[in-house]
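[1] got a predicted model here, sequence first, then my questions.
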Amino acid sequence: MSEDYLSLKWGSLKSLRMRTQAVEEAFRCYDETGTHHGSAILHKDSSEQKSALCDLIDAVAAAGGQIQDEWTWKFMTADEAKHYVLGDKARAQSLAGEVIARNVMRSLLKKGSEEDE
């Protein structure tokens, strides 16, 4: 087992620890595919980013690294991880995340307006 590690949340990359050249190269390709929001809850990968993320998942798996679902804390195979990134579960979590983000923002705005009174 290598020290490479990748975790996914909201159907996208949450965190990554790179120790091998192949994983670093795959991450560079993913990083170059487009912009990345600092918050996984608000980030939506393009189809090119999803493809590059699947390549990154393969690189981590080939290096013997672990891949983890941050929602369940369960470890996944590369195929499970790619299905998660490309599948309905990620979209459902993304939609749930958008609702959570809106509710948090509304709450903060309401609290701020109450403090101004």
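    Received the coordinates, thanks.
[2] could you use CA atoms for every contact and neighbour count after this?
    Will do.
[3] need the three-state assignment for the residue nearest to L86 when sequence neighbours are not counted.
    Nearest non-adjacent residue to L86, counting by Cα to Cα, 6 or more residues apart in numbering: K50, 7.0 Å away. Following DSSP: H, G, I helix; E, B strand; the rest coil, the label given to K50 is helix.
[4] alongside the first one, take a look at this:
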Amino acid sequence: MYQQSNNFSASDYFDSSNNFSVSELVLKHNQLKALKSLLALLVQEVNLLEQTQAAAGKQIEREKPICLLTELQRFESHMIRCALIRSMGRQTKAAKLLGLKTSTLNNKIKRYKIDLTDVKDVL
């Protein structure tokens, strides 16, 4: 799985031939952070698609019906995790992204046992 590091230094952004201002360095740092968050979301989406594909294959083989409630809960949990990652762990902002009240989001985080430290590790 992709591991992210939040340890940055000026040497990560330029070599001796490039001279960047502090504001340019901050911008580049923020761009890099945004790209890493996007990469994490893409990796997570690929993993979910692979799991869904594998689960679908097993279900077809067994000819068992798909449980709509279970699939909806899994999807909702995934969307909450994505919103938390996009909002950099800020629950109020994540709730707005999802169109939920913050209290509703908190209830769903508890119901689905979403570990907020896992979300923050992605950032």
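    Looks like it came in fine. It should be emphasised that the depicted structure is a prediction, and the values quoted were computed from it without experimental measurement.
[5] can you calculate the TM-score here?
    Scored by TM-score structural alignment, normalised by the length of structure 1, the superposition of the two chains gives a TM-score of 0.36; 57 aligned residues with a Cα RMSD of 3.4 Å.
[6] contact partners for the residue nearest to L86 of structure 1?
    Counting by Cα atoms under 8 Å, 6 or more residues apart in numbering, K50 of structure 1 touches S12, V85, L86.
[7] so which of the residues you listed comes closest to E114 of structure 1?
    S12 (35.8 Å; Cα to Cα).
[8] burial of that closest one, as a residue count?
    For S12 of structure 1, the count of nearby residues is 22 (other Cα atoms under 10 Å).
[9] ditto for V104 of structure 1
    The number of residues packed near V104 of structure 1 is 12, by other Cα under 10 Å.
[10] that one sits in which helix or strand?
    Assigned by DSSP states H and E, V104 of structure 1 falls within helix 88-116.
[11] with T117 of structure 2 instead?
    helix 116-122.
[12] which helices and strands does that helix pack with?
    In this structure, helix 116-122 of structure 2 packs against helix 68-86, with contacts taken as 3 or more Cα pairs under 8 Å, 6 or more residues apart in numbering; DSSP states H and E.
[13] how about the helix it packs on, which residues are buried there?
    For helix 68-86 of structure 2, the buried set under the neighbour-count rule, 16 or more other Cα atoms under 10 Å, comprises S77, H78, I80, R81, C82, A83, L84, I85, R86.
[14] want to throw those residues into TSV with distance to A94 of structure 2?
    Output for the buried residues of helix 68-86 of structure 2, formatted as TSV (distance: Cα to Cα, whole Å):
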residue	distance to A94 of structure 2
S77	13
H78	13
I80	8
R81	9
C82	9
A83	5
L84	5
I85	8
R86	7
